[in-house]
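# compute the structure for the input listed below.
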Amino acid sequence: MRCLRTGLLALLVIVPLLTGPAAAAPPAPPGLPFPGLPVSPSPANAGGAILPGIQQFIDRVLPPPPIAQAPGPVPTEETTDMAPGTAALRQAVLPAPVGDPIFDLWPSNLADFAPGAVLEVRDVTATAAPLIVVPIRQALLFKYRTTDAHGRPSFATATLVIPATTSPVPGARPVMVNNLPIDALGRQCTPSYTLAHGFSPDSSLTDFVPPTTHLAALRGYAVLIPDHEGPLMAYAEPYVAGHAVLDAVRAVRGWRADEFGESRFAMAGYSGGAIATHGAVKLIESYAPDLAPSLVGAALGGVPADYEILARSMNGNLASGVFMAAVLGIARERPEILSRMNHLAQWVATSPMKDQCVSTFSLPGVLLLPIDIAANIADPLQSTLAHDIYEVTRMAGLASATPLYVYNGEQEFWIPAEGARNLYYEQCSLGVPAVYRSVLGEHVVAAGLGYPEAITWLDERLRGLPAVSEC
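Reported below is the predicted structural model:
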């Protein structure tokens, strides 16, 4: 925490200095940028749309961070098509190890396993039970093979909570897939890390509130909690999250086939958890058609379904710290974004900030900084690269292979209801059974007011009641 406080203090000091009058600028430091790192455009070719001249000024007065090219924790083929400097920068912005092999170690033979194959299992009942509070039979942390945003073998972790109570329905015990809003850049922020190691300052309150895990376990449902950001903590990347969620379901069905092979699965996700649920439902048909008969419904609330909308609503205000962290999370899987970072962004992205949870990386939002201050191109949110990212993460035109319940706060100002409504209309037009609820309030209030009906809708799906479409 001491180094984090120092880093934040440095940011608070550096940014006002950089945004001060150009006449007061100190001379540019000697030395050349790290070989191969992206070089900012010359002042003749760049100039931020919101902060004219600041981008070039930053790179004149602030040298790039010292980045040593070192072997990384990911297969080398992932970086063979990158410039050496971009590959080194990408390595430097990845999350640091947390000291637990199940989260840190990258298996060398992942390609030998099918998606959803279980690689390792650990019983974490002793640490998880006191946090879950309600009676449980067992909590199991498992590591399984999945797929990254580009179709390459990867891995993920998840926790399966099996309640002590009997199933409320005949046959196989249903499973609630609780896609929590992890919203983090460090591996220690994931729900499975908390359940395996105990509550800590890095644990998130949203792991337990609203109490989806507790209510589902009391009802007699098993609960599956995927760490859907993957080993690179690719916060906000929907393909990584979607694959991780679907492969967690595959893992449970195959690994515990006698108990869950014929189970019904339903997904819940709010805010960052809705990113994972959105990715998962749109990838069922192309990535996991084998799961379609078992997935009986998904509820998404506070839905960040369209990042182009969020680029307008979350930039340059109190949400800007979260927005910039999401950009970094996506850049871990899509490193073309890294080439558009200026020296200030490189310093922050390679600092201890790269391993923080939302409670910390949201703090720079008090500076109300636009993302332009972190870029080396003019108007980065309207650039060709930005529009490419908007398009791929929107996942437009992909139909959910399971019924949907979509809800959003009508007074939302950071995640406007426009995105959720557009998702609903899109899915209706594609023939998906869907329901939309406009909820009173902004993000936090709507989370509470919209929850009871959403969880009731999921309970009906898990009990085998058919979904009624309101399209």
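
# C-alpha only now, for contacts and for neighbours.
Will do.

# so which residue is dead centre in this structure?
residue 235 (3.0 Å; C-alpha atoms, centre = their mean).

# and that residue, how close does it get to residue 349?
Going from residue 235 to residue 349 by C-alpha to C-alpha, to the nearest Å gives 14 Å.

# next helix or strand past whichever strand or helix holds residue 217?
Secondary structure assignment for residue 217, by DSSP states H and E: helix 212-219. Per DSSP H and E, the first helix or strand lying C-terminal to helix 212-219 is strand 222-226.

# centre of the chain to that following strand, how far?
17 Å (C-alpha atoms, centre = their mean, to the nearest Å).

# could you say what helices and strands the helix ranked longest in the chain packs with?
In the chain, taking DSSP state H as the definition, the longest helix is helix 443-462. Counting by 3 or more C-alpha pairs under 8 Å, 6 or more residues apart in numbering; DSSP states H and E, the packing neighbours recorded for helix 443-462 are strand 265-270, strand 295-301, strand 404-409, strand 434-439.

# and this one, please, so the two structures can be compared:
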Amino acid sequence: MASVVLLLGSATLVSVPVAQADPGPGSPVPANDPFYDWDGGLDVSPGTVLRSRPMTFRTPSQPTPITGSQVLYRTTDQQGDGVVTVATVLRPLIPGPTRIVSYHMAYDALGSQCNPSYTLSGGSTSPIAGAEQAVIAGYLAAGYTVVVPDYEGEELEWTIGRQSGYAALDGVRAAQSFLQLPSSTPVGMIGYSGGSVPTQWGAEVAPEYAPELNLVGVAAGGLPVDLAHNLPYVSGNRGWAGVIPALIVAYERAYGLDLTSFISDYGFEVIDQVDQECIAQFADDYPTLTDASMVKAPYTSLLDVPEVVAAIDDNIMGSQGTPRTPMFLAVGQADPIGDSVMITGDVRGLAHDYCSRGVDVQYAQYDGLTHSEAFPAFEAQGLQFLTERFGGGPTRSNCVMIPPGNALTPTP
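The predicted structure follows:
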């Protein structure tokens, strides 16, 4: 295997293996693929490219003429430690002035077969991945360079905020380094549902974590602003109750929760079933599952468990920083509470709070639309928003019209 040596700063040398085989249908899942493993040191800057290989943008049955690269890079986890993940870097067939879109897929995963780097190279697909791959193709056709990070990391820690934002920002850094682009290259970020997590958190932590990046606009839709509010909403919900055990798995991975102290026997049974699945497999598989059924006495809810509440409070959007870039925030409202899984008042509250801090916010509410139904509307409006931001046009802030929404204070 060939390799090159990069000089980082003034002293750090990193050997970067190149020209590995192009992955595709029949390739091992990331958990079994040596490309994703890094045994070397991580005493390098966040965003440093550690390894790369070519890839073809494709579905399991249909290749395209679009080629790109996968880059393994150093990023940072929720506790501030160095870790690695992979981003897919795609260049348009007809390139123009380079504009980077960091697109964050809603892969909401507990198993590595769901990783964007795997699905975009044709390793697997799902209805959600297929729809978002079509959106990515649209950005490529419009001449954008697209970066798609595996922002949940090696352990697939779904909905964990800061580290998802770090992975998104470091994915942009890695792409700029790999493509030899300056940090002044304009960047837009977009994501819906699970993909809103790295998007919103990326905007929130960027001023301190990646101040050199030229973020021109951030579009996030269907946001899980405070999971303490979402939990009772999806409990017993025919379409979404399956996210409860999946979130327990993600939080156990990220925070080392002692599940034996509060999970019921039935809870462990369901956790074992979803442990390696993607959201399309588990979200609607447990129509009668409730929050109460997941815990054992003396608890009656996950929100009775102090360590669970502390972990959820650590991931409330808007709690860690203030974005310095124009933002587009959107959510559906299918019933008095929300879009069937996300809380409309929470997203509105986040938008209102950002406005009070001087952030330029454009807020959209899709009345009558469920979470799934609001996806096309958001993607269309998000594309318009980013196009205008890259073009340097005036923003469409409607801060003066956004009511307060829900309070986003930590759960005691």
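
# on that earlier part again, which residue numbers in the second structure go with the helix holding residue 217 of the first structure?
Aligned by TM-score structural alignment, helix 212-219 of the first structure falls on residues 135-142 of the second structure.

# what do residue 235 and residue 349 of the first structure both touch?
Common neighbours of residue 235 of the first structure and residue 349, using C-alpha atoms under 8 Å, 6 or more residues apart in numbering, are residue 328.

# for residue 111 of the second structure, what is the corresponding residue in the first structure?
By TM-score structural alignment, residue 111 of the second structure lines up with residue 186.

# distance of its match from residue 209 of the first structure?
Using C-alpha to C-alpha, residue 186 of the first structure is found at 21 Å from residue 209 of the first structure.

# same check, this time on residue 185 of the first structure
Taking C-alpha to C-alpha as the measure, residue 185 of the first structure falls 20 Å from residue 209 of the first structure.

# so which of these two has more stuff around it?
Between residue 185 of the first structure and residue 209, counted using other C-alpha atoms under 10 Å, residue 185 has the larger neighbour count: 28 against 13.

# ok, that one - contacts?
95, 233, 234, 235, 325, 329, 354, 355, 356, 357, 358 are the contacts of residue 185 of the first structure under C-alpha under 8 Å, 6+ apart.

# confirm that residue 203 of the first structure sits in a helix.
No. Counting by DSSP: H, G, I helix; E, B strand; the rest coil, residue 203 of the first structure is not part of a helix but coil.

# how many other residues sit next to it?
Neighbours of residue 203 of the first structure (other C-alpha under 10 Å): 20.

# and residue 233 of the second structure, by the same measure?
Neighbour count of residue 233 of the second structure, defined by other C-alpha under 10 Å: 19.

# quick check: the aligned partner of it in the first structure vs residue 417 of the first structure, distance?
Applying TM-score structural alignment, one finds that residue 233 of the second structure aligns to residue 313 in the first structure. Distance, residue 313 of the first structure to residue 417 of the first structure, by C-alpha to C-alpha: 11 Å.

# just give me the match in the first structure for residue 398 of the second structure.
Using TM-score structural alignment as the criterion, residue 398 of the second structure maps onto residue 470 of the first structure.

# against residue 458 of the first structure, how distant is its match?
Residue 470 of the first structure sits at a distance of 16 Å from residue 458 of the first structure (criterion: C-alpha to C-alpha).

# neighbour count: these two, which is higher?
Using other C-alpha under 10 Å as the criterion, residue 470 of the first structure and residue 458 rank with residue 458 on top: 25 against 10.
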